[in-house]
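[1] Prediction below, plus the sequence it came from.
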Amino acid sequence: MTAEAVARARALAETVSDPEMPMVSLADLGVLRDVRVDSDDTVVVTITPTYSGCPAMAMIRADIEHTLRSHGYPSVRVDTVLAPAWSSDWITAAGRRKLLEHGYSPPGPAPRRGPTPLSLAPVPRRVTCPHCGSAATERVSEFSATACKALYRCRECLEPFDHVKEI
């Protein structure tokens, strides 16, 4: 397979959207790690889930395979790697902008890696409203439609919104 065909396969894989937040691509989220070709001309796409129990992984794999196969790549394999673990710091600036534009509060800096003190309380965050920009927000639930998001409400404009958690 030519270098041009590999670059085209990468560009196609970069267009695949996250099934839970379709305004961002897997590349925007930092989930797409690598696209390469094996010696038998199989396109191998490497992804890292946002967390190990992410229920969207089967759909993500299927969407990647469908996109590449429908554009002329008959042999596709999607590999999942868990190390290093995905970090919300991997979300690109464009991805953060798209989240904000669509009413999501993007994550702040991820917690420092290494030994973490045990805390049974939810992580405190400074979250601003993606609708009006107010910092007067309150957490309604630590879990929203998916485990990687928390549900907040703005005390100024009263709008609810999801906050993508720092991981």
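    Right, received. Where do you want to start?
[2] going forward, measure contacts between C-alpha atoms and count neighbours the same way
    OK.
[3] And the helices in this protein, which stretches?
    Taking DSSP state H, the helices of the chain run over residues 3-13, 26-29, 57-70, 93-101.
[4] and here's the other structure:
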Amino acid sequence: MGVSEAKIWDILDKVPDPEIPVISVVDLGVIRAVNVNGHRVEVTVTPTYSGCPAMAVIAMDIDTALSSAGIGDVSIKTQIAPPWTTDWLSAKGRAQLEAYGIAPPREAGGPERCPLCKSTQVQKVSQFGSTPCKAQWRCAACLEPFDYFKCI
């Protein structure tokens, strides 16, 4: 008897993103599909951008989590089209980002408020942040810098 697709999704929901460990790869939206065929499991992953250095770690962490759950026949497929978009972040993931101090993406092109003090008085410091998918912002109220997860 094989494992269920729902069980695989539950396991993957506990695999943290290596760059932002408070959000799972499921809530980040990089898991595109799970296919179960008996004991064989295929997980399809879309990187947040084509040069994402975390992809090797994400694949290894997925394989490790599934192997630890007794699932030995695992393949991880990378799918780059359609490209990942911040629209794929779950509502839970967006809330986790903000609670961690990273402003979640908005279509308006900048953070709505400081994730630390919730002030709307924010200003961009640099288009480039701690990782390529983030920009550096600062709050004019609490004066703290914070990352903004860029819309893609």
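    Structure's in. What do you need? None of the values given here were measured: they were computed from a predicted structure.
[5] what number of residues lie near V81 of structure 1?
    A count of nearby residues for V81 of structure 1, using other CA atoms under 10 Å, gives 14.
[6] Please apply the same query to A93 of structure 1.
    Using other CA under 10 Å, A93 of structure 1 has 12 neighbouring residues.
[7] give me every residue that touches the alignment partner in structure 2 of it.
    Taking TM-score structural alignment, A93 of structure 1 has A91 as its aligned residue in structure 2. Going by CA atoms under 8 Å, 6 or more residues apart in numbering, A91 of structure 2 touches D27.
[8] Now do A91 of structure 2 against L97 of structure 2, distance only.
    Plainly put, A91 of structure 2 is 10 Å away from L97 of structure 2 if you go by CA to CA, to the nearest Å.
[9] and what of R113 of structure 2?
    R113 of structure 2 is 13 Å from L97 of structure 2, where distance means CA to CA.
[10] Looking at those two, which one has more neighbours?
    Set R113 of structure 2 next to L97 and count neighbours by other CA under 10 Å: L97 wins out with 23 against 17.
[11] now the more buried one, nearest residue through space, not along the chain?
    With sequence-adjacent residues excluded and distances taken as CA to CA, 6 or more residues apart in numbering, L97 of structure 2 is closest to P104, at 6.1 Å.
[12] and that neighbour, what pairs with it in structure 1?
    Using TM-score structural alignment, P104 of structure 2 pairs with P106 in structure 1.
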